[in-house]
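Q: no FASTA, just this:
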């Protein structure tokens, strides 16, 4: 082992950084020029973000020529950005829903909790979140038209993943089926959904679905958007699961058949556990993609986190502070996405270590 605790024959981390940055004259020149450009851009950014920023007062103070970022706008509009038009007197409900989502995601991220018991936990958490937001458990009732902000972004993402998973599982198995008609239908569904943009799916859910249901039946706008998001990502998730199924050696299925296990028992007990374990990092990455793509809900008038940030800057009393508003929600998106990517890398290392043992 090396002094830095690395593998034998492998240079320490700091040595590889040194070689990459200053290992030659060309690398040294590029490093110095990059640092100089970074410092040149950093000073005005720091001035605007922190040194000249307005941390208190009103909009008139932010309008001064020497003023930087107006963070007092974010402080004033924080609740609207997070919860949208949800009535302020009961905004503890969406706040509690965020806590429930955090507990759900934390428990689901821990490998020791991975079992069939997570399924009713997901169902109960999503149902409880919906009842809390709607006011079924604690009146007054709140229409989904007033829902918005971070609970919508996380709720649509989590529910989309939860409902897309069983659909994707069926599609992945159907695409590998020996039954020609079943395979053709699965391939057609997957390729069509993967071949059109998500915005088109959302517009179809908004405009076409109401005309397709029987007369007098009204589907909530948020529910229609949720169905569109679920179907769209089920096609992508199906391909991820199919990649995992192809990793499992054919000998596993043959051994299961030799033991007398049928198709469904072999898949449930032998094939799927190995396949899903192999593609968990890819599923995590796709989950981050679902979260980021929920920003497209703004184009159909749903007040997700991005749309509430945009609307907050249209208040006549605080008109025009779009930069601060977008920066604040970008930091929220980045924190969730970066945390998810770090978790994916940690999980990949953990699964690799468990296979070695």
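A: Happy to help now that I have it. Since the structure is predicted, the reported quantities are computational estimates derived from the model, not experimental observations.
Q: rest of the way, CA atoms for contacts and neighbours
A: Will do.
Q: For the host helix or strand of residue 45, which residues meet the burial criterion?
A: Assessed by DSSP states H and E, residue 45 sits inside helix 25-46. Neighbour-count burial for helix 25-46 flags residue 28 (criterion: 16 or more other Cα atoms under 10 Å).
Q: How about residue 190: what's its closest non-neighbour residue?
A: Leaving aside its chain neighbours, residue 190 sits nearest to residue 235 (4.7 Å; criterion: Cα to Cα, 6 or more residues apart in numbering).
Q: name the element that neighbour belongs to?
A: Going by DSSP H and E, residue 235 is in helix 221-247.
Q: who does that helix touch, helix- and strand-wise?
A: helix 150-175, helix 180-194, helix 198-207, helix 272-278, helix 280-293 (3 or more Cα pairs under 8 Å, 6 or more residues apart in numbering; DSSP states H and E).
Q: next up, a second structure to put side by side with the first:
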């Protein structure tokens, strides 16, 4: 009798050859694939080493990490204490003024309110940023309307036995993040409405949206802040006062919404006409068509553009310094002028600290945008997984 052998399970795939995997394969494929790539890669590696070594030396190795005044960041010579232009960064200056950089002149006994507000913002918005969490619309409405209201009562005070804290005492990262957060929550929905208004077939709505967008885009943010800070009170009745911080916040939000509107409008124009016709065939009205069919697709197409505008807005919040508001840039520049920290290394160290803080937040927004893009562009599979 002839015995027959039938394979009952798949044979696992063998790993690729050593030359086709690992770090050496990546280097050969990406950096040294052609003679020109080899030359360019070697030049760039040498350039990185040339600049990275002194940079690390200044930032870390020769840096001063502790001290109570400028003496910690100067060099002691036989002739006395003299500044050393080749010494490292004066991180002792940042350490001594760190909490001022975060809270500004917000009263020490009331800083728990800022911490509580930051915790509320994280708790409310974290589910909104996780794609798998449900109730996105309800969460977005809470973030848009409830969180700013809580922030008003907590940060401004004057209610529920909380000590009032004037915005003149706010400063540092508190001002930067507050303006950025409120501007984002206002500019995204307002910019979307302006984009829909500019594409509207109603002449009045189309004209108003067009004039607003083109006017705001044609004015620099510095001029918008000056108008909001100096000229706006001239048009208000004498008995009506408007806080300078709120005026600057509204100015930044309106300025950003004009750019968001053009980005969203580009996404709307990229949607095929068939999507509109399909929604009409299903009997969907204008609002359901836009909310359920068109806008979700438009947003997925313009995520890089929206994030680019928001990152630019986050960095431009430092312009509020020119109207007398001490954001992170303003509070650091104010601290640099302190006599006890007057050294050649202090200004550069302060600017590097600002750059690192802004880079962390901007890089985080960029990485999250890439995560959403990869999730939206991932191939859809039929059936349940595993």
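A: Noted; the coordinates are in hand. Remember, predicted model here, so these are calculated numbers, not experimental data.
Q: ok so, going back, distance-wise, check the counterpart of the residue nearest to residue 190 of structure 1 in structure 2 relative to residue 117 of structure 2.
A: Matched to structure 2 by TM-score structural alignment, residue 235 of structure 1 sits across from residue 258. Going from residue 258 of structure 2 to residue 117 of structure 2 by Cα to Cα, to the nearest Å gives 28 Å.
Q: more neighbours, those two?
A: residue 258 (25 against 19; other Cα atoms under 10 Å).
Q: which residues does the more buried one contact?
A: By Cα atoms under 8 Å, 6 or more residues apart in numbering, the contact set of residue 258 of structure 2 is 191, 194, 212, 213, 214, 216, 217.
Q: what does the fourth one align to in structure 1?
A: Residue correspondence to structure 1 (TM-score structural alignment): residue 213 of structure 2 is matched to residue 190.
Q: Look at that match and say how many residues are nearby.
A: Residues near residue 190 of structure 1, counting by other Cα under 10 Å: 24.
Q: for the one 4 residues further on, same thing?
A: Here the neighbour count serves as a burial measure; for residue 194 of structure 1 (other Cα under 10 Å) it reads 16.
Q: Please report how far it lies from residue 295 of structure 1.
A: Distance from residue 194 of structure 1 to residue 295 of structure 1, by Cα to Cα: 18 Å.
Q: do the same with residue 39 of structure 1
A: Taking Cα to Cα, one finds residue 39 of structure 1 at 32 Å from residue 295 of structure 1.
Q: what do you get for residue 145 of structure 1?
A: Residue 145 of structure 1 is 17 Å from residue 295 of structure 1, by Cα to Cα.
Q: Not counting its neighbours along the chain, what's nearest the alignment partner in structure 1 of residue 66 of structure 2?
A: Alignment note (TM-score structural alignment): residue 66 of structure 2 maps to residue 56 of structure 1. Distances taken as Cα to Cα, 6+ apart place residue 72 nearest to residue 56 of structure 1, at 5.2 Å, with adjacent residues excluded.
Q: Hmm, residue 55 and the one you found touching each other?
A: Yes: assessed by Cα atoms under 8 Å, residue 72 of structure 1 is found in contact with residue 55 at 5.0 Å.
Q: what sits in contact with each of these two?
A: Among the neighbours of residue 72 of structure 1, none is also in contact with residue 55 (Cα under 8 Å, 6+ apart).
Q: What's the match for the residue nearest to residue 56 of structure 1 in structure 2?
A: By TM-score structural alignment, residue 72 of structure 1 lines up with residue 92.
Q: Kindly report the same for residue 258 of structure 1.
A: In structure 2, residue 258 of structure 1 lands on residue 281 (TM-score structural alignment).
Q: For its match, give its distance to residue 275 of structure 2.
A: The gap separating residue 281 of structure 2 from residue 275 of structure 2 is 10 Å, by Cα to Cα.
Q: just residue 126 of structure 2 next, same as before
A: For residue 126 of structure 2, the distance to residue 275 of structure 2 equals 32 Å [Cα to Cα].
Q: next one: residue 241 of structure 2
A: According to Cα to Cα, residue 241 of structure 2 stands 48 Å off from residue 275 of structure 2.
Q: Tell me which of those two has more neighbours.
A: A count of neighbours by other Cα under 10 Å puts residue 275 above the other of residue 241 of structure 2 and residue 275, at 14 against 9.
Q: ok, the more buried one - contacts?
A: Contacts here follow Cα under 8 Å, 6+ apart; on that basis residue 275 of structure 2 touches 293, 294.
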